[in-house]
Each structure stands twice: as structure tokens, then as C-alpha cells.
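Participant: Need coordinates for the following:
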Amino acid sequence: MLILFNKPYDVLSQFTDRGTQTGGTPTARPTLSAFIAVPGVYPAGRLDRDSEGLLLLTDDGRLQARIADPKFKMPKTYLVQVEGDVQAAALERLRRGVELNDGLTRPALVERIDPPALWPRDPPVRFRKSVPDCWLRLTIHEGRNRQVRRMTAAVGHPTLRLVRWSIGEWTLDGIEPGTWREATG
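Facilitator: Prediction:
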């Protein structure tokens, strides 16, 4: 079984929250269990709490490894709203690979796009009249921790909103936030 889930902003990519606040008080952050009541499925990879979009869940350990393991180079495409007006030089740096504190990233496929027709984010991204923003479609073939955010920041354009649109052949097309469907075929 393979589930395609549109993970909302501020939801953890796990079924339980073992986090605690300062002082040892347990947190009560939203998890996958509020949206998916299918026994035996687990996320294939992660999507940060402050990111939205496609999260794949499966009950097949081999498929889970193939999706999550960078050695299989499964492409992951993101729609990224960034601060500033991204110019050709920054795009070229992303295409060549960006030096991060954990090494050089693999080259990314990236292009500027018109603002996509997405659902509103709750809470909305902070709008500042004095600071422009723009959207990118960025595809990577690895999955380091907070990689896309770190890449855009490294080229001078911090990420404001991050939506994973696809993983390999699977996309969010037709899946509303907080809902899921089983993959066919």
C-alpha cells in the first residue's frame, strides 16, 4: 500500500509527538494520526513541520527505503516562495550545487515560476510591502535535513513557504491539504 498525503503546515511527519517543552511538559503538536487511520503504514522520508505538501506513507519496507534513500536519486520537486527577486546568478548557483556546512549539494533543476494556484497557508506567510518575493520550482535528488531552505538561504533568498509537489512519479495533483489517497498501479 502507498498513501499520498498532502501534509498541512505545522503537522509533524510522524504518528506520535514525543516532544517536550522547557520544564518537561509534554507538547501537543498535530501529528499524522489526526489525518491517517491506516494501521501499519509509515512515512517514507520526512517533511519538516514548517513545510507542506506531499508525504508518502507505505507498509512496504523495501519501497520505503527506495523512496527515502538518496542512493536511488528519486527526484523531489518543491514549489518555493523565497524572499527577494531571484536573478540568473542565484539560479545558476543552485543549478551547479551549493556549498552548505555539510558539503556541496548535487546540482538542482530550478526555474522561476508565476505564483502557483495553491491553497492558503494557515497561518499566512508574513507579507512585507518593502520586501519583494518570488516563486521557484526546484528539483533535488537528495534529501539532507532542511536542504531546500538551506540552499535558498545560501544564495541570498530565504524560504518563506515550501511545498513539496512531487516525489518521483507521485504528485499532489488533486489532493487537498489534510487529505490523502491511495496510489494506484
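Participant: make it CA atoms for all contacts and neighbour counts henceforth
Facilitator: Will do.
Participant: Would you map the helices across this structure?
Facilitator: According to DSSP state H, the chain carries its helices in the segments 61-68, 88-96, 147-154.
Participant: Between these, which one is closest to residue 54.
Facilitator: Evaluated with Cα to Cα, these place helix 61-68 nearest to residue 54, the distance being 12.4 Å.
Participant: ok, and for that closest one, which residues are buried?
Facilitator: Of the residues in helix 61-68, those buried by neighbour count under the rule 16 or more other Cα atoms under 10 Å are 64, 67-68.
Participant: again with stretch 100-107
Facilitator: So for stretch 100-107, counting by 16+ other Cα under 10 Å, buried means 105, 107.
Participant: now do stretch 129-149
Facilitator: Neighbour-count burial for stretch 129-149 [16+ other Cα under 10 Å]: 133-143, 148-149.
Participant: Let's see this one next, to set against the first:
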Amino acid sequence: MTRLILLNKPFGVLSQFSAGKDESPHPTLSEYVKVPGVYPAGRLDRDSEGLLLLTDDGRLQSRIAEPRHKMPKTYLAQVEGEPDEAAIAALCRGVQLKDGKTAPARVRVIEVPELWDRDPPIRYRKSVPDTWIELTITEGRNRQVRRMTAAVGHPTLRLVRWSVGDWSVEGLAPGEWRELQV
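Facilitator: Have a look, this model is predicted:
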């Protein structure tokens, strides 16, 4: 039977089970998931938080992580400033990055979501407003959402992956996980 674990990866945690040769001072998945034989299906940057899927099935791992399968990934992004219609439209069309133009995304401005507190909290500046957007992509380039929002003039302050395909982080506190039968 295939194992699939949904983990709410906290901010600052590496998306791997060991720190590697450099013995990074950052926590790893091994501090949260004590299940042998499962591996991350894709990555989530150290400074991003939210849904990380782990599985023991190589085919499922490929289906989730490989861009050719175009599995949608939805993020909640707190961005600096207030994106106007032109910025949102640019994200929806796809933006030019150094490694090429991104595929079109689904993007909308949302109300402040009810999320857990981030540790450490983001830097708050009275003089610079911020806005939350929901952004769904089907690619998985390195730091793609952050680079996309920066390209339209609204750097990401906080990034939470909310869902991958039909799987969601809803109901999981940071560091918590649940296993599904697939």
C-alpha cells in the first residue's frame, strides 16, 4: 500500500531528512516525521511554509513533483504593496524571468487568511502596505512564486503552500502531519 503524508512544513525547516555534508544549523524533516522510507515529493524552500507531501511510491512522487504532469500548486502569498490590475494580469499571463517566461497562473487578491503565526514573524512596516494573493501554478521552478511577484514589483513577504492537487494543509498546524491511504 502506498503511503502519502501531508506535512505542514514550518518556516525555516529544510525539505530533506538530513542536513548533508555541511551540517546545516537548520532543522530538517527528520525532526517532524519519524516514518521510515518516505521522501518529499517536490521541495519547499526553507523560508516558505505549508504543504509538503511525502511518499514511499516513486511513481506517485514523480506525478506530484514533475512539471510535465502539471499538478496545480496553490500558494497564499503576502506581498509588499497593493498589486493593481496590471500586475495581477501579468501574473495570470505569465511573467518573464531570467530562465524564461512562466506558464500562465491563476491569481486573485484575497482577504487576510486565517493562518498560524509565523516564527519569526514577518517584518511589519507602517509606511508600506501589504496584500494577500492566492496564486496557482503548474510549474515548479526554483523560488518561482517569489520571483514572479518580484517581477511585477511586489516582493513576497510570506509564502504558504496551501494545496497540491486535491491535497491541502487545511487543519494542520506547523509541524503536524497526517497520513492518507492512496
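Participant: that older thread, among the buried residues of stretch 129-149 of the first structure, which one sits closest to residue 84 of the first structure?
Facilitator: Using Cα to Cα, the shortest approach to residue 84 of the first structure within these belongs to residue 133, at 4.6 Å.
Participant: so what corresponds to the closest one in the second structure?
Facilitator: Under the alignment (TM-score structural alignment), residue 133 of the first structure maps onto residue 130 of the second structure.
Participant: Give the burial count for the aligned partner of residue 74 of the first structure in the second structure, as a bare number.
Facilitator: Aligning on TM-score structural alignment places residue 74 of the first structure opposite residue 71 in the second structure. Neighbour count for residue 71 of the second structure, taken as other Cα atoms under 10 Å: 19.
Participant: Of all residues in the first structure, which one is nearest the centre?
Facilitator: In the first structure, the residue lying closest to the centroid (Cα atoms, centre = their mean) is residue 164, at 4.0 Å.
Participant: show me the contacts for the equivalent of that residue over in the second structure.
Facilitator: Using TM-score structural alignment, the equivalent of residue 164 of the first structure in the second structure is residue 161. By Cα atoms under 8 Å, 6 or more residues apart in numbering, the residues touching residue 161 of the second structure are 48-51, 73-76, 169.
Participant: How about residue 133 of the first structure?
Facilitator: Residues in contact with residue 133 of the first structure (Cα under 8 Å, 6+ apart) are 81-85.
Participant: swap in residue 92 of the second structure?
Facilitator: Taking Cα under 8 Å, 6+ apart as the test, what residue 92 of the second structure contacts is 104-107.
Participant: what's the distance between it and residue 125 of the second structure?
Facilitator: Going from residue 92 of the second structure to residue 125 of the second structure by Cα to Cα, to the nearest Å gives 28 Å.
Participant: same question, residue 85 of the second structure
Facilitator: Distance from residue 85 of the second structure to residue 125 of the second structure, by Cα to Cα: 23 Å.
Participant: what does residue 57 of the second structure give?
Facilitator: 45 Å.
Participant: So between those two, which is more surrounded?
Facilitator: residue 57 (16 against 9).
Participant: Surely that one and residue 3 touch.
Facilitator: Yes - at 7.2 Å, residue 57 of the second structure and residue 3 qualify as touching, with contact defined as Cα atoms under 8 Å.
Participant: and residue 34 of the first structure, what pairs with it in the second structure?
Facilitator: Under the alignment by TM-score structural alignment, residue 34 of the first structure pairs with residue 31 in the second structure.
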